[in-house]
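**Student:** model the structure of this input:
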Amino acid sequence: MSTLAYDGLAMTGRQLRRVRNSPGLAVLTQLMPINMLLFFGYVFGSALAMPGREYRAFLVPGLLVATAAGGLMTGMFQAAADTHRGVMDRFRTMPVSRAAVPLGQAVADLVVTVVGTVPLLLVGLAVGWRIEGSATDAAGAVGLLLLFRFACTCAGIFLGLLTRSEDAAGQLGASSFVLPLLSNAYIPTGNLPGWLRTLAEWNPISAVTTALRDLFGNAAVPPDSAWPVAHPAAGALTWSLALVAVFLPLAVCRYNRGQ
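**Tutor:** Okay, the predicted model is just below:
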């Protein structure tokens, strides 16, 4: 086994033990999208209902992607906490592969995401959401979702290493909550003003959300959309790979630089 793989597994195990030692935070994080599904689906469902569509079926893929985008906040806070408390400095003194530390954090987050997504899917099925596409398409949707989560976590890790402050990372991470609001995760973008619709449709969350809806068979691709939404699978894959290609090397370089 290569040094990177061995050290990466060790760092992944460390992050998973970190989650195990803070079960309350993990549970609260996973309960948030379920609460939003129930709140938006039942409280706002009648007001936001769209002709020919069940809003809760429309909402579930959007919440899945919004939760995946939360990797930005999670990665940022954990990396900033480790930097602020001197954990990263300690790792640099050890014979550990430089890429293994940020990569291990991102992979551990992916494992937690897989486990945490199951309750949301079960609640979605309970409130009427259904997978209407093929099993192959559904598997592709899950793969895109996890790739996007990984990409967001890589971006968050870099920003967390950059800020080096838990308070700053917490405030910056909390502001990322607005990103799903500027997308089609919760509402269709067809009736938005022109400039706002363009902004929303070029938001990576919109491309991934549309790809999930398309692959799950929940909704047709909206007409006259921007390229990432008009070609959702390609758009989602392009955005996700671009984020990984940019932020994973930046995170490794930032970790190597230290101060």
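
**Student:** make it CA atoms for all contacts and neighbour counts henceforth
**Tutor:** OK.

**Student:** contact partners for the nearest residue to L59 once chain neighbours are set aside?
**Tutor:** Closest residue in space to L59, ignoring its immediate chain neighbours: Y186 at 5.9 Å, by C-alpha to C-alpha, 6 or more residues apart in numbering. Shown in contact with Y186 (C-alpha atoms under 8 Å, 6 or more residues apart in numbering): 58-59, 62-63, 180.

**Student:** pick out whichever of those sits closest to A168.
**Tutor:** P180 (20.9 Å; C-alpha to C-alpha).

**Student:** and the closest one, what is it in contact with?
**Tutor:** Taking C-alpha under 8 Å, 6+ apart as the test, what P180 contacts is 66, 69, 186, 205.

**Student:** to compare against the first, here's the next sequence to fold:
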Amino acid sequence: MTAVQDAAQVQAPRPRGGLAQSVTDSLVVAKRNLIRMTRIPEMVIFGLIQPIMFVVLFSYVFGGSMSVGGSTDPGTYREFLMAGIFAQTVTFATAGAGAGIADDMHKGLIDRFRSLPMARGAVLTGRTLADLVQTTLTVVVLAIVALLVGWRVHEGLPKALAAFGLLLFLGYAFSWIGALIGLSVRTPEAATSGGLIWLFPVTFVSNAFVDSSQMVSWLQPIADWNPFSATVQACRELFGNPGVSQSDAWPMQHPVLASLLWSTVIIVVFRTLAVRKYRSATV
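**Tutor:** Model prediction:
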């Protein structure tokens, strides 16, 4: 009897702290979602097609009719545009994140996860981390396409990498909004629709495609204080692209700091709401 007890003590796993368990469980869930993505390659392929279409359409269809700093040169607009396209790409991934979580809810997978001895926030954290990896791949491909159509970085590689870091941080922050939406609806279709409805005003009422000074007066402060606009403006400065804002709004004068603050606040608020919703959500 003593030998059996000793063997059980040897085989028993060491207790882990809350943070260690949360990190480990999150990475396991992230791995599960990444494996699933590799088995469904069309998810990645279709995610790449849309931003590439936006680059080509806006560059060559609208480029000659847009004015940036008084210049109507299509090349100037292409450089102005790319920060907005990058930001739009990382935020539109939110809809896919919400749909994926809603699909897991619909199939009962979330209920099975909740029955396991794992950290409560690990399922959502793992899912958002996996989406961040997919978004990173999309941004890399998009950057190559942008270089092919004439976009250039003028402030050096370190600042360019910092700009991409801000973009991915914003995308990760918005993915928590998608997670909350995915937990709040009943079907993946509803999650996709709900995930896109609010993204269109956020991305288009901003400085992504036109300078906010060209908007009607009552829209300008909304665009200037838009978290999306702060990241776009920060990337333009770090890339050395045209489009320096003339606005006196604090986010436009300190876009890098504003981008970091906005993304951090969004993560804190919506992760808290999403984890709370996860604990009580039912199909």
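
**Student:** need the TM-score between these chains.
**Tutor:** Scored against TM-score structural alignment, normalised by the length of the first structure, the superposed chains reach a TM-score of 0.95; 259 aligned residues with a C-alpha RMSD of 1.5 Å.

**Student:** next, the residue nearest to L59 of the first structure: secondary structure please.
**Tutor:** The three-state label given to Y186 of the first structure by DSSP: H, G, I helix; E, B strand; the rest coil is coil.

**Student:** need the counterpart of it in the second structure.
**Tutor:** The alignment partner of Y186 of the first structure in the second structure, by TM-score structural alignment, is F209.

**Student:** again with R197 of the first structure
**Tutor:** Matched to the second structure by TM-score structural alignment, R197 of the first structure sits across from Q220.

**Student:** cool, M32 of the first structure as well?
**Tutor:** Checking TM-score structural alignment: M32 of the first structure goes with Q50.

**Student:** picking that back up, mind checking which of the contacts of P180 of the first structure are in helices?
**Tutor:** 66, 69, 205 (DSSP state H).

**Student:** how far away is S115 of the second structure from T282 of the second structure?
**Tutor:** 13 Å (C-alpha to C-alpha, to the nearest Å).

**Student:** then V10 of the second structure?
**Tutor:** 39 Å.

**Student:** which one of those two has more residues nearby?
**Tutor:** T282 (15 against 10; other C-alpha atoms under 10 Å).

**Student:** now do the contacts for G195 of the second structure.
**Tutor:** Per C-alpha under 8 Å, 6+ apart, neighbours of G195 of the second structure: 94-96, 98, 178, 181.

**Student:** go with 10 Å
**Tutor:** Counting by C-alpha atoms under 10 Å, 6 or more residues apart in numbering, G195 of the second structure touches 91-99, 175, 177-182, 189.

**Student:** that one matches what in the first structure?
**Tutor:** In the first structure, G195 of the second structure lands on G173 (TM-score structural alignment).

**Student:** okay, and that match sits in which element?
**Tutor:** According to DSSP states H and E, G173 of the first structure maps onto helix 166-175.

**Student:** what are the ranges of the helices in the second structure?
**Tutor:** 2-11, 18-39, 41-57, 74-106, 109-114, 122-148, 157-184, 188-197, 199-204, 220-224, 227-239, 250-253, 255-280.

**Student:** those helices: which one's closest to V68 of the second structure?
**Tutor:** helix 74-106 (6.3 Å).

**Student:** which neighbouring elements make contact with the closest one?
**Tutor:** Judged by 3 or more C-alpha pairs under 10 Å, 6 or more residues apart in numbering; DSSP states H and E, helix 74-106 of the second structure is in contact with helix 41-57, helix 109-114, helix 122-148, helix 157-184, helix 188-197, helix 199-204, helix 227-239.

**Student:** distance to D103 of the second structure added to those helices, as TSV?
**Tutor:** Below are those laid out as TSV (distance: least, C-alpha to C-alpha, whole Å):
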stretch	distance to D103 of the second structure
helix 41-57	14
helix 109-114	9
helix 122-148	12
helix 157-184	8
helix 188-197	5
helix 199-204	20
helix 227-239	27
